[in-house]
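Q: Below is the sequence, then the predicted model.
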Amino acid sequence: MISSTIERIINLRESNNWSQKDLAEKMGLNKVTMNKIEHGNRSISNDELLKLANIFNVSTDYLLGNNEKDHKSPDWATEADRIDLDKLLQSNTPMGYGGMSMAPEDKEKVRNVIEGIYWDRLKKIREEGKK
């Protein structure tokens, strides 16, 4: 596991004033397992990474160190909303133009735009549904 991921998990846990035991319970793990994760002695599964992202309300890319922004979803977003967005953003659809691949910084810009559009649209749909 990449140390930046571990650092981010620890920082997020501590910023919530949670012990390893608290986070382990939220993850459905025991404290020993959480301790192993935080010390780099146990890897995190994809499902666990997604759980962590949902618990901390951040993107999986942020946890993995692929993105410096934590991309917190709006307060009104549900876990299902975050999972849907994550699936959209992690799809294997190639992003390119003119036969060239996009640079990582361009992909990040596209990701930010898509994420903004997604949350705005979902909010509008929910507000229209309440009428």
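A: That came through fine. Numbers count the residues shown, from 1 in each chain.
Q: only C-alpha atoms for contact and neighbour calcs from this point on.
A: Will do.
Q: and the helix or strand harbouring D84, how far out from the chain's middle?
A: Element membership of D84, judged by DSSP states H and E, is helix 79-89. In terms of Cα atoms, centre = their mean, to the nearest Å, the centre of helix 79-89 is set 9 Å apart from its chain centre.
Q: Got another one to weigh against that:
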Amino acid sequence: MLPERLKSLRLETKLTQKEIAEKLGVSQQSYALWENGKRNPKNIQQLADFFSVSTDYLLGNTDEKKSSKFDDLNTVLDSFTSFDGYPLSDEDREAVRELLRGRCENR
């Protein structure tokens, strides 16, 4: 699954194997071996970061390119009833969600 995903993502970005290899700091030959399934990359996370996808997507564990960063956060925020001794309203929790969502999306 990894080779197919790498090729698909490369074609989506309209970059050549050589261009991607240069950006990743590897040889074009190394990248070609990954894309052809003859070798496995040592740093899957670096590839995931480069293509802005999750490692699970690259490895074929999910078809969603990005994991939902907000699912866990929403569960945690819903469990908070107070902060620093002050009760939290639904509006307070939503304000925290929006603040954190904005910060995460701007990275």
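A: Good, I have the coordinates. Since this is a predicted model, take the numbers as computed values, not measurements.
Q: picking up where we left off before, whereabouts in the second structure does the helix or strand following the helix holding D84 of the first structure align?
A: Note on helix 79-89 of the first structure: by DSSP H and E, the next helix or strand toward the C-terminus is strand 96-97. The counterpart of strand 96-97 of the first structure in the second structure, using TM-score structural alignment, is absent.
Q: packing partners for the next helix or strand after strand 96-97 of the first structure?
A: Sequence-wise, the next helix or strand downstream of strand 96-97 of the first structure (DSSP H and E) is strand 100-101. Applying 3 or more Cα pairs under 8 Å, 6 or more residues apart in numbering; DSSP states H and E, we find strand 100-101 of the first structure packed against no helix or strand.
Q: which residues are contacting the helix holding D84 of the first structure?
A: With Cα atoms under 8 Å, 6 or more residues apart in numbering as the contact definition, helix 79-89 of the first structure has outside contacts at L50, N54, S59, T60, S73, R111, E115, Y118.
Q: now do 7 Å
A: Residues outside helix 79-89 of the first structure that contact it (Cα atoms under 7 Å, 6 or more residues apart in numbering): N54, R111.
Q: Give me the buried positions along it.
A: By neighbour count on 16 or more other Cα atoms under 10 Å, the buried set for helix 79-89 of the first structure is R82, I83, L85, D86, L89.
Q: repeat for stretch 19-39 of the first structure
A: Quick answer for stretch 19-39 of the first structure (16+ other Cα under 10 Å): Q20, K21, D22, L23, A24, K31, T33, M34, I37, E38.
Q: One more: stretch 32-48 of the second structure?
A: Within stretch 32-48 of the second structure, the residues scored as buried using 16+ other Cα under 10 Å are A32, W34, E35, P41, I44, Q45, L47, A48.
Q: Can you tell me how far S43 of the first structure is from S3 of the first structure?
A: Per Cα to Cα, to the nearest Å, S43 of the first structure is found 11 Å from S3 of the first structure.
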